[in-house]
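Q: What follows is a predicted structure for the sequence shown.
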Amino acid sequence: MVIARHDHAASVLPSGKVLVTGRYTTHDGHNTVEEYDPATHTWSPKDDMRQARRGHTASVLPLGKVLVTGGYNNIDGTLKSAELYDPALPSTQSWSPAGSMAEIRTAHTATVLPSGKVLIVGGFGVGGALASAELYGGAAPEKWTRTGAMGTGRYGHTATLLPSGKVLVVGGYGPRGELADAELYDPLTGSWTLAGSPSMTGRAHHTATLLPSGQVLVAGGGTSDSALYDPASGRWSQVGSMATARAHHTATLLPSGKVLVVGGMTAISLASAEVYDPGSQTWSPFATLTTARSHHTACLLPSGQVLVAGGHAGNGPLASAELLEP
């Protein structure tokens, strides 16, 4: 990449290019942006964001714009601002303000709903772990509205859009440490219900992947275990464990229906990768990364390749990127 990054965000645009925003440094967040072109395998700088941020979200909206929300930098602290990137606009004009959330938040989640609205959930803000949630979009594109709050404040959790249009939120850090529970958001009522627990062990900075079956695979988060949530029954079941405990890893649904988990960390950053087979509910080893990394991003490209970019190793943030062939 043009610059070393971790705690950044990566978004696959309708063009197939990958937009990478922000990063963490020891001194500040960063407002730089770059783009990967899979046709030429090159990176190029793009217009800077209006505000430096890391630990933010970046969501591709139905018309191809990218909504960036929240995050943190050392000058402004935790942020409530949001901005929009329009890849169709010329240079110097691609970023515009998108209003402000009701609360400052970082390490939150953002989920694009079937309605086109974006659901922002939890995060770390005033008082610690947030239970609040809010919606962006609708008739007024820059309008933010509150929606129902979760039963438990959390950050470092996952949020997965289910085929029903509901959103499954799992784990994260709560007021007393790692959480083992899950909650389900219904956009029709704006309310939350309990959704059981994938295990007795709390987890944070794990992954949650929607499988073609409609089930959700939750993996890692300081542990090697994985579990399946079945929306039809509302039940959890344990499946095979990964060979390695990991957190701050990535999980990518492959065209085959299998799930590729890459990197992450235990006490150190990991170079290992594993593949989950939903048919056998087991994990198998995948080729080792060239560079151990955690806090990276992984994107499925139109070619079926997986772009792994940036992250953190023992000696700091990484500028390197790798293409994986599943």
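A: That came in fine, so what should we check first?

Q: Please count neighbours and contacts with C-alpha atoms only from this point.
A: Noted.

Q: count of residues packed around R176?
A: R176 is flanked by 7 other residues according to other CA atoms under 10 Å.

Q: wait, I meant G263
A: 28.

Q: Isn't it up against V275?
A: No: in this structure, G263 is not within contact of V275 by CA atoms under 8 Å, at 11.9 Å.

Q: intersection of neighbour lists for those two?
A: Residues touching both G263 and V275 (CA atoms under 8 Å, 6 or more residues apart in numbering): none.

Q: so how far is N31 from V306?
A: For V306, the distance to N31 equals 25 Å [CA to CA, to the nearest Å].

Q: try it against this one:
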Amino acid sequence: MKISVFFAIALPIVATACSRSQPTPTPVPPTELAAPSPPPASAAPGPLSSPPPPSTPARGTCVVVAKLSPWRYGPSVTPLPGGDVLIAGGRQGDDSQFMTAVDRFDPKTRAIRPAAPLAEARSLHGAAVAGDGRVVVAGGRTTKAVEVYDPTANQWSKVGNLGRELVTPIVVALPSGNVLVAGGDLMWKGALEDKAFEWRTKAQKLVPIAPMPAGSSGALVVKLPDGRIGIGADPLNTMEEALGEPEILYDEKAGWLRGKVGDPVIEAIQKDASGGTLLRPTSHRGPALRLTDDGIQALDPKGGEWREVAKLERSQPGATAAMLDDDTALVAGGIDEEKSLVEICSIAP
């Protein structure tokens, strides 16, 4: 079985950013970002096509409900507070075809419609919803910029610069409503970033914080029951193996802590080098889930083995996924036009 290597959570960093004050968010007017005929900032994204009649997949199965247009793989997939799902960025073909395209998908009506595009094209980036309902997008190929999306205004704002192009950074919401942005893969430079930031939701500013104890990417990130963020070494990343990276904890009050996370999700993935995208990276709201090219697997907390709990209707290498609720997932994207689909999956018990 081939396994997807695109990650749902991530973030980035920068060596020079810590010595400079961060810029105040500068909203980019929708007219500068939108496609040829953009809607006003207050307008909701317009429908791309009439949705098909909603169908509910049987437990343990998935159903194709839409196609991404333009097609792309490696987008971020982020559920919004109002119920829509934001599908942002991605790429086509080789490294020269990165995308600014953004779509909003309504899981209830199955309507998919274009939204205001990203200010800068990116793929393999991270995204998380801040406490005010806005989406923080950071890292990815081809850009150093951090952007924030306002779902009410359908508008993107550039809010900072990480100083480096960082792939699969850690981008994760914190209990306070702030967003942690840290680490990332420097790609062909043979190193992982250790710089870290917080997006401060009330101040609307990207603020540098203390660096991580060791460089890391967003491959193995779990939210622990006490609100801390656990980060483990990725068994597929040979750079991390060479560095002997320890497990790391992030606590909003105490900062970075070295030491064993002790989470069964991290332990199971480190034993199973087949990898996969962590879809529900937590062990306290049901079993952990991960996405493969062909379906969704759940972790057996007793045996430490992964079992399939939802079979994709169509194989989607290069897809990304997110949980809509405890039993339903949305999978979007694919490596070519035929496989760049949107599927809704119902998780088997």
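A: Sure thing, it's come through. All of these numbers come straight from a predicted model, not from anything done at the bench.

Q: about what we covered before: so for V306 and N31 of the first structure, which residue has more residues nearby?
A: Taking other CA under 10 Å, V306 of the first structure and N31 do not tie; V306 has more neighbours (21 against 18).

Q: Alignment lookup: the more buried one to the second structure.
A: Under the alignment by TM-score structural alignment, V306 of the first structure pairs with A329 in the second structure.

Q: Its match should be in a helix, yeah?
A: No: counting by DSSP: H, G, I helix; E, B strand; the rest coil, A329 of the second structure is not part of a helix but strand.

Q: Enumerate the positions of stretch 81-95 of the first structure that are buried.
A: 81-85, 87, 94-95 (16 or more other CA atoms under 10 Å).

Q: what range in the second structure matches stretch 116-125 of the first structure?
A: Going by TM-score structural alignment: stretch 116-125 of the first structure matches residues 177-186.

Q: Show me how far the matching stretch is from its chain's centre.
A: In terms of CA atoms, centre = their mean, to the nearest Å, the centre of stretch 177-186 of the second structure is set 11 Å apart from its chain centre.

Q: Then stretch 61-72 of the first structure?
A: That offset, for stretch 61-72 of the first structure, works out to 12 Å (CA atoms, centre = their mean).

Q: In the second structure, which residue range corresponds to it?
A: By TM-score structural alignment, stretch 61-72 of the first structure lines up with residues 130-141 in the second structure.

Q: Contacts for that stretch next, please.
A: 10-12, 78, 80-81, 98, 122-129, 144-151, 162, 165-169, 171, 173, 176-179, 181, 184, 199, 201.

Q: Out of the residues you listed, which end up buried?
A: Buried members of the contacts of stretch 130-141 of the second structure, scored by 16+ other CA under 10 Å, are 10-12, 78, 80, 98, 122-129, 144-151, 162, 165-169, 171, 173, 177-179, 181, 184, 199, 201.

Q: Could you count how many residues lie near the nearest residue to A287 of the first structure once chain neighbours are set aside?
A: Leaving aside its sequence neighbours, A287 of the first structure sits nearest to A273 (CA to CA, 6 or more residues apart in numbering; 6.5 Å). A273 of the first structure has 22 neighbouring residues, counting by other CA under 10 Å.

Q: Repeat that for the one 5 residues further on.
A: Number of residues near P278 of the first structure (other CA under 10 Å) recorded here: 18.

Q: My guess is it contacts G257. True?
A: Yes: P278 of the first structure sits in contact with G257 when judged by CA under 8 Å, with a separation of 7.4 Å.

Q: For the host helix or strand of V63 of the second structure, which helices and strands make contact with it?
A: Following DSSP states H and E, one finds V63 of the second structure within strand 62-67. Counting contacts by 3 or more CA pairs under 8 Å, 6 or more residues apart in numbering; DSSP states H and E, strand 62-67 of the second structure packs against strand 341-346.

Q: Report the distance from the strand it packs on to the chain centre.
A: Strand 341-346 of the second structure sits 17 Å away from the centroid of its parent chain (CA atoms, centre = their mean).

Q: on average, how far is that strand from the matching bit in the first structure?
A: Taken over the aligned residues, the distance from strand 341-346 of the second structure to the first structure averages 1.6 Å (mean CA distance after the TM-score superposition for the first structure).

Q: Please work out which residues of the first structure line up with that strand.
A: Residue span in the first structure matched to strand 341-346 of the second structure, by TM-score structural alignment: 320-325.

Q: Buried residues, that stretch. List them.
A: Neighbour counts over stretch 320-325 of the first structure (16+ other CA under 10 Å) mark 320-321, 323-324 as buried.

Q: repeat for stretch 250-264 of the first structure
A: 250-254, 257-264.

Q: So which of these sit within strands?
A: 250-253, 259-262 (DSSP state E).

Q: Just send those residues back as TSV, with distance to A4 of the first structure too.
A: Formatted as TSV, those follow (distance: CA to CA, whole Å):
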residue	distance to A4 of the first structure
T250	18
A251	21
T252	22
L253	26
V259	27
L260	24
V261	22
V262	19
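
Q: Quick check: the closest residue to A268 of the second structure other than its chain neighbours vs V85 of the second structure, distance?
A: Nearest residue to A268 of the second structure in three dimensions, chain neighbours excluded: G304, at 5.5 Å (CA to CA, 6+ apart). Separation of G304 of the second structure from V85 of the second structure (CA to CA): 31 Å.

Q: Equivalent analysis for A121 of the second structure, please.
A: Distance of A121 of the second structure to V85 of the second structure, computed by CA to CA: 19 Å.

Q: any idea how far L220 of the second structure is from the match of V306 of the first structure?
A: 19 Å.

Q: what's the matching range in the first structure for the next helix or strand after the strand holding V63 of the second structure?
A: Proceeding N to C from strand 62-67 of the second structure, the next assigned helix or strand is strand 76-79, under DSSP H and E. Using TM-score structural alignment, strand 76-79 of the second structure corresponds to residues 9-12 of the first structure.
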